[in-house]
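Q: here is a sequence with its predicted model. Questions after.
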Amino acid sequence: MNWLVTYLMHGERRTLLMKSRSTPTLKALAFAIQDLEFPGTPRPSRSSAAMAAWLEEVGITVLNIAPQKKPLLPMRPQSFHLNRA
C-alpha cells in the first residue's frame, strides 16, 4: 500500500510517498525521510527512540500518515464502430 507522509522540516511543509504493507513504523519513516532529505548519508543502526530524537534534532516533525489508494490507470480514448446492415 502507498502511504502519504506529511511532515515539517524547519517549518516548511513537505510530503513523501512511501510503500509499506502496513502503517509505516517511526524507524521506517525516519529512514525514508533521511534518504529523501539527506541523500547519500549512511543509515545508522538506531532504535526507534533514537530515530525520534534524530528527527527532532534535524528539525523534522511528522504531521500525518495517510493511506493512498493506487491511482486508476488513465483511460485511453476509444472509438466504437457500429456495423449497420
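A: Cool, got the structure.
Q: when you work out contacts or count neighbours from here on, use the C-alpha atoms and nothing else.
A: Fine.
Q: quick one: the helices in the protein?
A: With DSSP state H as the criterion, the chain has helices at 26-37, 48-57.
Q: let me have those in TSV, extended by mean neighbour count.
A: Below are those laid out as TSV (neighbours: other C-alpha atoms under 10 Å):
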stretch	mean neighbour count
helix 26-37	16
helix 48-57	15
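Q: can you list those helices in CSV and add distance to W3?
A: Output for the helices of the chain, formatted as CSV (distance: least, C-alpha to C-alpha, whole Å):
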stretch, distance to W3
helix 26-37, 10
helix 48-57, 19
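Q: check it against this one:
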Amino acid sequence: MAVLAGAVLPDAPVPLGPESVVRRHLSLVGVHNYEPRHLTAALAFLEETRDRFPWQDLVAEPVPLEEIGALLTSSPGTKPRYAVTAH
C-alpha cells in the first residue's frame, strides 16, 4: 500500500504501471484532510518513543520522487516502509 499525504498542489505526474499494481494487489491511497497539529502530534510521538521502538529499522532510505513508480512496482525490500524525497 502507498499513502500519498498532503500532495494538494499540481506537480509532475508519477509513472505507475497498472499491470504491476493489479498483479501485486497494491493499494494506492490519498490522504488530504489533516491539520498541522496532527503532524506536530505525530512527530512528538516519534520523538518520545524513539528509545522504546526501532522506528529507524522500519523505513528504507529515501528515494527521489521521480522513482516512486518503480518503487511501488518493484519487489518489496527488507523494510516495510519507504521514504520519498522531493529532490
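A: Yes, it's here. What you see is a predicted model; the values in this text were computed from it and never measured.
Q: what's the TM-score once they're superposed?
A: The TM-score (TM-score structural alignment, normalised by the length of structure 1) is 0.25; 39 aligned residues with a C-alpha RMSD of 3.9 Å.
Q: quick one: which of the helices of structure 1 is nearest L16 of structure 1?
A: With C-alpha to C-alpha as the criterion, L16 of structure 1 lies closest to helix 26-37 of these, at 7.5 Å.
Q: and the closest one, what does it pack onto?
A: Of the remaining helices and strands, those touching helix 26-37 of structure 1 by 3 or more C-alpha pairs under 8 Å, 6 or more residues apart in numbering; DSSP states H and E are helix 48-57.
Q: what angle do the helix it packs on and helix 26-37 make?
A: Our comparison of helix 48-57 of structure 1 with helix 26-37, counting by axes from the mean of the first three to the mean of the last three C-alpha atoms, to 10 degrees, yields an angle of 40 degrees.
Q: residues contacting helix 48-57 of structure 1, please?
A: Helix 48-57 of structure 1 is contacted by residues L26, K27, A30, T61 when judged by C-alpha atoms under 8 Å, 6 or more residues apart in numbering.
Q: farthest pair within the residues you listed?
A: Comparing all pairs in the contacts of helix 48-57 of structure 1 by C-alpha to C-alpha, the longest separation belongs to K27 and T61, at 13.5 Å.
Q: could I get the contacts of helix 48-57 of structure 1 as JSON lines with distance to Q68 of structure 1?
A: JSON lines is the format used below for these (distance: C-alpha to C-alpha, whole Å):
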{"residue": "L26", "distance to Q68 of structure 1": "18"}
{"residue": "K27", "distance to Q68 of structure 1": "20"}
{"residue": "A30", "distance to Q68 of structure 1": "19"}
{"residue": "T61", "distance to Q68 of structure 1": "20"}
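Q: which among the residues you listed gets closest to M9 of structure 1?
A: T61 (6.7 Å).
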